[in-house]
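K.L.:
predicted model and sequence below, questions to follow.
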Amino acid sequence: MQLYTDAATEPATKQSAAGILLIDNGHQQQFKQILPMTDNHTAEFLAAIAGFKNLIDHYGPEQAVFFYTDSQIVAESVSKGYSKSFAVELQTLLHLQDQCQVVITQWIPESQNHGAHQLAQQGLHLAH
């Protein structure tokens, strides 16, 4: 199971949206979701949380997951199991990940996260 997440935030309005791409044996499921108004870093955590909620809702817990994010702060926080600034969001994310059989988190450059990025941009336009 592969999970790609991304967030888009308009700095002026703080309107945010998540893009979520789930790939299971070559079958894609795409989700876009409006997020609470916030900054981009928080939105990246919220997008990851929404991604794992969608995964668990649609496929159940106990999945083996490759989780891809272009947010270095999300990837590093998950890896360390610690975040000073995003402790609440990280704990929520880790709790969801704990329901999975195994989660391998990998940071990828934005150029490799086009699917989730496009969905987040589309979600942002839905918010208007």
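P.N.:
Perfect, I can see it now.
K.L.:
use CA for all of it now, contacts and neighbours both
P.N.:
Fine.
K.L.:
any idea which element Gly19 lies in?
P.N.:
Assigned by DSSP states H and E, Gly19 belongs to strand 16-24.
K.L.:
cool, Leu3 as well?
P.N.:
For Leu3, the element it lies in under DSSP H and E is strand 2-9.
K.L.:
beyond the strand holding Gly19, next helix or strand please.
P.N.:
Past strand 16-24, the next helix or strand by DSSP H and E is strand 27-35.
K.L.:
show me what that following strand is packed against.
P.N.:
Other elements packing on strand 27-35 under the criterion 3 or more C-alpha pairs under 8 Å, 6 or more residues apart in numbering; DSSP states H and E are strand 16-24, helix 40-59, helix 114-126.
K.L.:
what does that strand contact?
P.N.:
Residues outside strand 27-35 that contact it (C-alpha atoms under 8 Å, 6 or more residues apart in numbering) are 15-23, 43, 46-47, 119-120, 122-124, 126-127.
K.L.:
before we go on, here's another structure to hold up against the first:
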Amino acid sequence: MIKLYTDAATKGNPGPSSAGVLIISQGKQQQFSFALSPSSNHEAEFNAAIMGWKKVAELFGTKETILFFSDSKIVMDSIAKKYSKSYPHLLKKLLKLQKNYSLVINRWIPEKENHGAHTLALQKLHQL
């Protein structure tokens, strides 16, 4: 089982954006941060999730059970409803990545429980 945490940071709305990805597998953490194209905060949250799922696929393949955590209500609500009025193209990419796995559990968490991914996103944003 793999735990995936993602978060985004944006300076301005829209503005420079970054993503933080924290992956926990077998008690070991792997941390990643990515610069994103300038975007709105919501768009950056979708892109952070997409980057996280791509990283999981790259590192572990698709045979694992994934627990996906995000503090973005719009991302988690969109996944649950399989609908996004404003970001349908990003939701489609995210759902396509998730459907490669036999078991995915998506869970919204409060911001205070997403500290690792949040810190990674902020560190990258400060480098931009």
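P.N.:
Nice, thanks for sending it over. The structure presented is a predicted model; accordingly, all values stated were derived computationally and were not measured.
K.L.:
nearest to Thr92 of the first structure, of the helices and strands packed on strand 27-35 of the first structure?
P.N.:
The minimum distance between Thr92 of the first structure and these falls on helix 40-59, with 7.1 Å, by C-alpha to C-alpha.
K.L.:
distance from the chain centre to the next helix-or-strand element following the closest one, please.
P.N.:
Using DSSP H and E, the helix or strand that follows helix 40-59 of the first structure in sequence is strand 64-69. Using C-alpha atoms, centre = their mean, to the nearest Å, the mean C-alpha position of strand 64-69 of the first structure is found 10 Å from that of the whole chain.
K.L.:
so how far does strand 64-69 of the first structure sit from its counterpart in the second structure?
P.N.:
In the superposition with the second structure, the average deviation recorded for strand 64-69 of the first structure is 0.4 Å (mean C-alpha distance after the TM-score superposition for the first structure).
K.L.:
packing partners for that strand?
P.N.:
In terms of contacts (3+ C-alpha pairs under 8 Å, 6+ apart), strand 64-69 of the first structure is packed against strand 2-9, strand 102-107.
K.L.:
between the longest one and strand 27-35, how many degrees?
P.N.:
Relative orientation of strand 2-9 of the first structure with respect to strand 27-35: 30 degrees, computed using axes from the mean of the first three to the mean of the last three C-alpha atoms, to 10 degrees.
K.L.:
what helices or strands is strand 2-9 of the first structure leaning on?
P.N.:
Applying 3+ C-alpha pairs under 8 Å, 6+ apart, one finds that strand 2-9 of the first structure contacts strand 16-24, helix 40-59, strand 64-69, helix 114-126.
K.L.:
could you give the angle of that strand to helix 114-126?
P.N.:
Interaxial angle, strand 2-9 of the first structure versus helix 114-126 (the same axes, to 10 degrees): 40 degrees.
K.L.:
good, wrapping up.
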